[in-house]
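Chemist: Mind looking at a prediction? Sequence and model below.
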Amino acid sequence: MQQTNTVVETETQLPLGWRERLSPSKLKTIPGRYNLPRMFSHSSKQMRESGPNPARSISALQTSFKITDTFELLRTRKWSVFDVQHLGLAGFTIFSLWIIDPSAPIIKTLAALGYLSLLFMPITRQFFLPSWPIWTYLLYFFSSRFIPYDIRPDILVKVLPALEDILYGVSFSNVLSAWTHPVLDLFAWIPYGLGHFGLPAICSVIMFIFAAPGTLPMFAKSFGWMSVLGVSIQLFFPCTPPWYERLHGLEPAKYGMQGSPAGLARIDALFGIDMYTTSFTTAPVPFGAFPSLHAADAILEALFLTYCFPKLKGFCLFYVCWICWATMYLNHHYAVDLLGGGIIAYSIFAVVRKYWLPIQQPGKYRWEYEYVEVGATKKNKTLDEELGYGPVGVTKRSTELSDEFTVLDSFVHSGSSSGSSSPISSTRSDKSDRRRD
């Protein structure tokens, strides 16, 4: 009998209230947000395939081509103020298609229907819905050349040089571009002519593989909306770049004037090909100096990469300084343009990080995540379906609840292996024996 009492004392070293919390009535009321991996890892095929919200890994990708799945998702979706962004994107897309000349209603309609099909098929929606702002920006930028001149605001020639003198007392662009050399031309061409166009794709691949699920969609949305905002400011606040001051001084500028490749013309001459001369001469927004999207893109990419991979902070800082120097050396932007682009990029990143950006878990790949916390406040929030990852509401599980399930599993397995009764019944018998004593 004494031996039984000893066993009782050993087994009762458990968290207080464990019997009540593991009772059948309590187990039925466990919130779904705790997302215990062991409960989902052995789920049956029927459980995985039944219902509109099957249990699935948060890192899994959609493989369905059924458009009806998207209609079902839209029917059951809980709409929020954040969904107004889709109306804005639709408005920019329709406006861009409408102003393109010549009129081609059939081609424009087919193009719109083609993209809608990509948005409605789950296998393509997960990529083309988060990147919709980027495609809208590209369409908006290239179609802006068709905006009638008579409804555009006047081009500002003296504003940026004046701001440059007020803020810095000198025009950095004119100083840095005064002395050129082929080696410096190549050094400036790498970030400005190559990195600016290729780095967004490289960053996207890195974040897709190594960052938390949901990071890449937020990067794509931030990048696209920042670019749309930048082009809108350039259209409503047109300013001449430094190359205009060098070629025409402070003479009034008029719409219809050609742009200039500025320092990039030396790159074309060096390689003997036309990579930039024609494209910059016929640019859709030749007087879009402010803000600098070259600087804004680099800063936003650096902020996201530094957030996901803090060890890259030194390289990201170097690249931002590198491309900022290149924009002024090639005579494409004033320093105040870089400041404006940096403010826009940081503002967008700060808002996204606070409310929607997934919190990174060091040392994990995308496919190793069991849960994801969203927002800098570390509150339990769900990943939205519009991020492109399907109906997988996942949050951080309770450590206390997980520990109690571990205790329960150990007792169940130990009981079944030894052939003894359950720990609850044995405890009750031990109590009765102690009363008899």
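Modeler: Good, I have the coordinates.
Chemist: From here on, just use CA atoms for contacts and neighbour counts.
Modeler: Noted.
Chemist: The helix or strand hosting Ser410 packs against which elements?
Modeler: Taking DSSP states H and E as the criterion, Ser410 maps to helix 399-418. Counting contacts by 3 or more C-alpha pairs under 8 Å, 6 or more residues apart in numbering; DSSP states H and E, helix 399-418 packs against helix 423-436.
Chemist: angle of the helix it packs on against helix 399-418?
Modeler: 80 degrees (axes from the mean of the first three to the mean of the last three C-alpha atoms, to 10 degrees).
Chemist: Use this one as the comparison:
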Amino acid sequence: MIRRLRLGAAASAFVAVLIHCRWVLLNGTSVPYRLWTVLFGAFPPFLWTFLFKQAKHIPTEIRPPIHINLLPAANRFLLSPIGVILLTFALLPLARLVYYWSEGDKVKAERGRGRWYAASILLFPFALWATSELGKLEISNALDLFAFGSYGALHFASPIIAGWWIWGFGTQGAACTFGWTLGAQNLAGLATHLVFPNASPWFYDVYGIDAAQPDYTYPGNPAGLVRVDSILGTHIYTKAFGKGPVVFGAIPSLHAATAICCSLFVIRYSKNYRGLIFAWLYCFWMFWATQYLHHHFAIDLLAGTFYSLVSFTLFERVRLRKLDRRHYSEGLTNGWERLWYARRDGENYTPYGERMLARLAGDSASGNGIALSPSISGDSTPVRGTSPPAYRAGGYAAVPSSAAADKEAKGRGSDSFDGTLDDRPGRASVEEAVEDPPRRVASIA
């Protein structure tokens, strides 16, 4: 009898966990809609994979000539002392811009992040040189397997892992935006591979530095991964690269672009310095592995980083900022908060969310952005012991400045929230909340 009771309790607990996980995943939506959001976010990477496979069917008569002299010369200059110094100076404006963007309205304990972001940008040229030098280490089975862990295994799993992490800790809709950011940079990289083909380092290992002009009949080569096949007793990479549809796609490195893209999203949605530490460790590992295995030059990694930064900046400006505003203004939850704390949308207001929303609102005095105020809907009593105060319910409503009021009179402005691609369709936007006069209260700014 006792055994039956224990089995029954275990079965009930298991069913309760399944029901809870279903509630966490759906978050008030239907199963078809949730599947649609997943497929919609994964569409760009799938499209890139399909087009990559079809590249072998492009007629050779219309393909451009293959470059075999440009990258080695450019790589030597990039890694020279003058090249590293020039690249560092070229990154100074970006470092300064990121420093001021990262400061925002952070409290003193968090202000150091902006400095570390700027320092990371300025250290990037030296890190690129360091990975190239370490890529010249003497070949060994241990280093081969270590490089394989990054270049051959984790690279293909990292987008899936990053997507789940962003769903768990990012704002609602950010995981879908991650898929589009990754797909956009990969599609741009594939287009560059096709219109500007270049030989990889393995080409010179096989055919020599004075090799004849190649054509598109040349087979691909797994380079250092052939040693991994030998260690593991397989032929996976030998066959895969030997029949590769894009043999001369050296620049940009999509391995580097993928690592940078994942890191940028992790940095954005992680607290403290954990995201930055992860980015340094993972990207340094990936950059070293690509050069140690002779798949890419350092300049290929620089180009891949550039492609990723451009794609991320575009979607950050166009989509992520709107998603973040809506997430914090409406008190929405992420996957982790629903899973472990059973929080519901509309009840997740914290001091951190208040600071983030104020930062995303911009300077209301200058007419850029919106001023913020605690909403009086529901119980807006502040929680004691929090500074700035956290509100139990209701959230934050937008109070338009004079410039924003003019926009409202003419209709919805360019910063309105359309609600598309978000995990919670049909929820009222911040601007819609403002249209209700009783919700307008004095700004806390």
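Modeler: Thanks, I have it. Model, not experiment: these values are computed from the prediction.
Chemist: Can you give me the TM-score here?
Modeler: Scored against TM-score structural alignment, normalised by the length of structure 1, the superposed chains reach a TM-score of 0.60; 293 aligned residues with a C-alpha RMSD of 3.4 Å.
Chemist: For the stretch 301-437 of structure 1, which segments are assigned as helices?
Modeler: 313-329, 335-355, 399-418, 423-436 (DSSP state H, counting those that start in this stretch).
Chemist: in the third one, what's buried?
Modeler: By that I understand helix 399-418 of structure 1. Going by neighbour count (16 or more other C-alpha atoms under 10 Å), the buried part of helix 399-418 of structure 1 is Leu401, Ser402, Glu404, Phe405, Leu408, Phe411.
Chemist: just the first one next, same as before
Modeler: Applying a neighbour-count criterion of 16+ other C-alpha under 10 Å, the buried positions in helix 313-329 of structure 1 are Cys316, Tyr319, Val320, Trp322, Ile323, Cys324, Trp325, Ala326, Thr327, Met328, Tyr329.
Chemist: I'd like to know which of these is nearest to Arg436 of structure 1.
Modeler: Closest approach to Arg436 of structure 1 among those (C-alpha to C-alpha): Cys316, at 74.2 Å.
Chemist: which residue in structure 2 lines up with that closest one?
Modeler: With TM-score structural alignment defining the correspondence, Cys316 of structure 1 maps onto Ala279 in structure 2.
Chemist: List the buried residues for stretch 44-51 of structure 2?
Modeler: Pro44, Pro45, Trp48.
Chemist: Could I get those in CSV, plus columns for secondary structure?
Modeler: Output for the buried residues of stretch 44-51 of structure 2, formatted as CSV (DSSP: H, G, I helix; E, B strand; the rest coil):
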residue, secondary structure
Pro44, helix
Pro45, helix
Trp48, helix
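Chemist: ok, these vs Leu264 of structure 2, which is closest?
Modeler: Using C-alpha to C-alpha, Pro45 comes nearest to Leu264 of structure 2 of those, at 17.4 Å.
Chemist: What's Val344 of structure 1 aligned with over in structure 2?
Modeler: Quick fix: residue 344 of structure 1 is Ile, not Val. In structure 2, Ile344 of structure 1 lands on Tyr307 (TM-score structural alignment).
Chemist: Test my guess that its match contacts Gly189.
Modeler: Yes: with contact defined as C-alpha atoms under 8 Å, Tyr307 of structure 2 counts as touching Gly189 (7.4 Å).
Chemist: what is in contact with the two at once?
Modeler: Residues touching both Tyr307 of structure 2 and Gly189 (C-alpha atoms under 8 Å, 6 or more residues apart in numbering): Pro252.
Chemist: Contact partners for the residue nearest to the spatial centre of structure 2?
Modeler: Central residue of structure 2 (C-alpha atoms, centre = their mean): Phe265, 3.4 Å from the mean position. Under the criterion of C-alpha under 8 Å, 6+ apart, the neighbours of Phe265 of structure 2 are Ile166, Phe178.
Chemist: Noted, bye for now.
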